[in-house]
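Q: After the sequence you'll find the predicted model.
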Amino acid sequence: MIDSYVKRTDEYISDLKAKLSIAFTEKYLIEMKLKDNFNLQRKTIENLEKNITTRDKLLFEKDEQLYAQERQIKKITKQLEDIMNEELSHRGKVNAIQSESKGNTHDKDIGNRDGSKTKVIIKESDFDKEKIEKELTELKTKLELTLSKLQETETELENTKTRLSKAMGDKLTDNNPNIADLSDKNRPTKLAERYAELYDNHWTDAFDVLQAFNQGEETVIEILINILKNVMIFCQSKALEQIKTLKKVLAFANEPVSTGVLTLRTFDGIKPFKIKSVLNQCYNISFESYIPNASLQISEDVSPDFWKVLKDARKALSGISLENLHQMFISNGQGSTNDTIKSALKVGKFTRECIEICWYMAVQDPPVTLGPISDKGSVFNADMYKAYTVSGTHVDFVVWPPLLLHEHGPILAKGVAQGYVRKP
């Protein structure tokens, strides 16, 4: 009896030790995550401070230009007032001369008895009148030129204000997901709605099609997730390829472009060699050149504004390139021996919708990304996942990955996972 009690006690203590070990591990992971988040936030703050400093400097320079132009406008306005006052003064003189001329007509009648003196007075009056009229003509010409110059200055001032506004807008929106273009029908919030509809509608239809091939539920779910991941990889690689090609064409470069630095960030649950296999065998894409979730870093020889123009051009033409992108994916997948790709061709509507949404995600600045996929047995994060058919404290398997505004960013759309309650 005592031995049985001691045995149960030992088992209980062992179980507590195991739970304590797990708790310490989870504590360590949380601390590491908090540390990473702190470093990321600090880096974000530093970048924001740098952007604010650059913006303030730009604003100061533009304010100096605007102040100089305003002073020029005031100067021209003062000249105009002086010219108009001078013109009024001359008009008064002309009126006085005209009145005097009428009086001189009477003098002319008298001058017939004293001819020479009267004729001299008339000639001097005519001479003064012609001189003043000539000066008036010159003043009118000068006034028209000044008015034209004033209009040009005002137009230049307005253009400067417009350019400043656009420059500040570009500075604020470049690689800044917190400022959305409300005129963009494919902005991140709209993509999140389509992403949710993809799961609610097309995912269900694709599930039924694949399950008809006598495949189990979890197997079909895994296939559909892999289709989404592979489409995302394909779209990200093509988005990078497009930017590099644009830069190469504009630079008339015959050599491969090396200014774009690619960094590896793999999806959770897919090993690097599997990604390499998918890219090389199925898509004919070099793993070393195009890797998932890669980001383009700005080289020193090209200004940030240049990359902004390229990214804007890519985004503006994203709808036009969709059909060709779909054809490339289908063409590269035909004849493939990869099970995921063969399944993708069987569920064409689901795959097409995945391509369209993932492409618009890839051309955002910064790109919208798929969130991390929780491991089996990990704590169920209700902020990141909704329950599939069973809720619980831990994750059994992931059905649909969450969507993030950008890498390590806030959640745009929750994923779906199957839960279970771990027994104590």
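A: Yes, it's here. The structure presented is a predicted model; accordingly, all values stated were derived computationally and were not measured. Numbers count the residues shown, from 1 in each chain.
Q: Every contact and neighbour count from this point should use C-alpha atoms.
A: Will do.
Q: Please work out how many residues are found near R163.
A: Using other C-alpha atoms under 10 Å, R163 has 13 other residues around it.
Q: element containing it?
A: helix 115-173 (DSSP states H and E).
Q: by contact count, what packs against that helix?
A: On a contact count with 3 or more C-alpha pairs under 8 Å, 6 or more residues apart in numbering; DSSP states H and E, helix 115-173 meets helix 2-111.
Q: Tell me which other helices or strands the helix it packs on touches.
A: Using 3+ C-alpha pairs under 8 Å, 6+ apart, helix 2-111 sits against helix 115-173.
Q: tell me the angle the helix it packs on makes with helix 2-111.
A: Interaxial angle of helix 115-173 relative to helix 2-111 (axes from the mean of the first three to the mean of the last three C-alpha atoms, to 10 degrees): 170 degrees.
Q: after helix 115-173, next one along is what?
A: helix 188-197.
Q: here's the one I want to compare it with:
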Amino acid sequence: MDGAGSLRTVDSTGARPSPNLSQTLPAKFPPMNEVPGDLSGATAGSGNLLKRSNSPERMDRKMSVSALEYNRLVESERMNSAKVEELTNRLSSFASKQLKENNPNIADLSDRNRPTKLGERFEQIYDNEWSEAFECVTGVGGEFREEDRVVKVLADIVQKVYEFCGDFAGQQLRRLESYFINGMTDIRWSYQSSNGDNTLSVHRNPEDKAAFYELPRFMRESMRSCAMASVPALCVMFKDHVYKEHFAVLPMKPRLEMYIDKCVECVFLMLVQQPPMYLRFPVKGDKMEYSEFKPFRKKGEIIDLCVWPAVLLHKDGPLVSKGSALPQ
């Protein structure tokens, strides 16, 4: 008997029996195996909602939206990558130009007329056209029967080509600068007036030197880029004037003319580099510098005759290609 005065039964084992929940729950609670109708309806409705959310039509719409978003992101990434590449190339090009400007030690490997290539071509002239011209001049006879005389006249031709091309390059640069300044300050505008007449308006501005501060650099670069356009006329001018004045005793032959034309082309291209490349012509009595000149026929310590000039990257600059000299 408990404190409330009620009796509790105990089985033979001494354990208390499990309570009957259906008897202990209040009458207002239905049995556990019965589900109210409204709750059953809610459950069924939830099942239908789940089925609708997983329906093929809805999944297709999700996949469609996702594919559009993916394509948009891919296109955006592609455009951004293109912009980055363009800006990188522009920055690289600008940095390259700044680095190469007035710095001959930095070579543009895409330029077939860069200094190292010109040095190689100049060496090839000595190996090929010089040898052909040597045989040609030797066959003339007379005073040119002596080899030393032939060697000297061929070297003298190269030196005159060097002087001629250097003088012309300076004149051409000044002329181009003058043309450009005149075109930018002598303002001319043609238009049709209201009465139908063609009219030209002209106004001359005073020259502003500050406005043309960068002009010499741009003109030199333009000369270098377009130098080959001047070469054919330079070859004709040299042969018509310089050659006839200094080498009239030597008749012009096809192989000799080829030698001259090759020298004019290569030397002019070297002189329009920035800074200009430099040809070193040793004179009689100079010490034989084997680091710059190869001996011609024999070795010695003192130079007797220049055979072929050495090529320097610029005046007092590093050696590009060796020359040749005849020692005493």
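A: Structure's in. What do you need? This one's a predicted model, so the numbers in the text were calculated from it and none came from an experiment.
Q: gap between the residue nearest to the spatial centre of the second structure and D108 of the second structure?
A: With distances taken as C-alpha atoms, centre = their mean, the residue of the second structure nearest its centroid is S93 (5.9 Å). In this view, S93 of the second structure and D108 of the second structure are 11 Å apart by C-alpha to C-alpha, to the nearest Å.
Q: State the helix or strand in which the residue mapped onto H326 of the first structure from the second structure lies.
A: Aligning on TM-score structural alignment places H326 of the first structure opposite C235 in the second structure. Using DSSP H and E, C235 of the second structure maps to helix 231-237.
Q: ok, back up a step: mind checking the SS state of the closest residue to the match of H326 of the first structure other than its chain neighbours?
A: Take C235 of the second structure and drop its neighbours on the chain: the residue closest to it by C-alpha to C-alpha, 6 or more residues apart in numbering is D261, 5.6 Å away. Three-state call for D261 of the second structure (DSSP: H, G, I helix; E, B strand; the rest coil): helix.
Q: Okay, strands next: where are they in the stretch 251-400 of the first structure?
A: 369-370, 385-387, 394-400 (DSSP state E, counting those that start in this stretch).
Q: nearest to D339 of the first structure, of those?
A: D339 of the first structure lies closest, by C-alpha to C-alpha, to one member of the strands of the stretch 251-400 of the first structure: strand 394-400, at 18.3 Å.
Q: counterpart of the closest one in the second structure, which residues?
A: Using TM-score structural alignment, the partner range for strand 394-400 of the first structure is residues 302-308.
Q: what's in contact with that stretch?
A: Applying C-alpha atoms under 8 Å, 6 or more residues apart in numbering, the set of residues contacting stretch 302-308 of the second structure from outside is 126, 151-152, 154-155, 281-288, 296, 323-328.
Q: Go again with 6 Å.
A: The set of residues external to stretch 302-308 of the second structure that reach it, using C-alpha atoms under 6 Å, 6 or more residues apart in numbering, is 151, 155, 282, 284-288, 323-328.
Q: and those, which two are the farthest apart?
A: Going by C-alpha to C-alpha, the pair spanning the contacts of stretch 302-308 of the second structure furthest: V151 and K287, at 19.2 Å.
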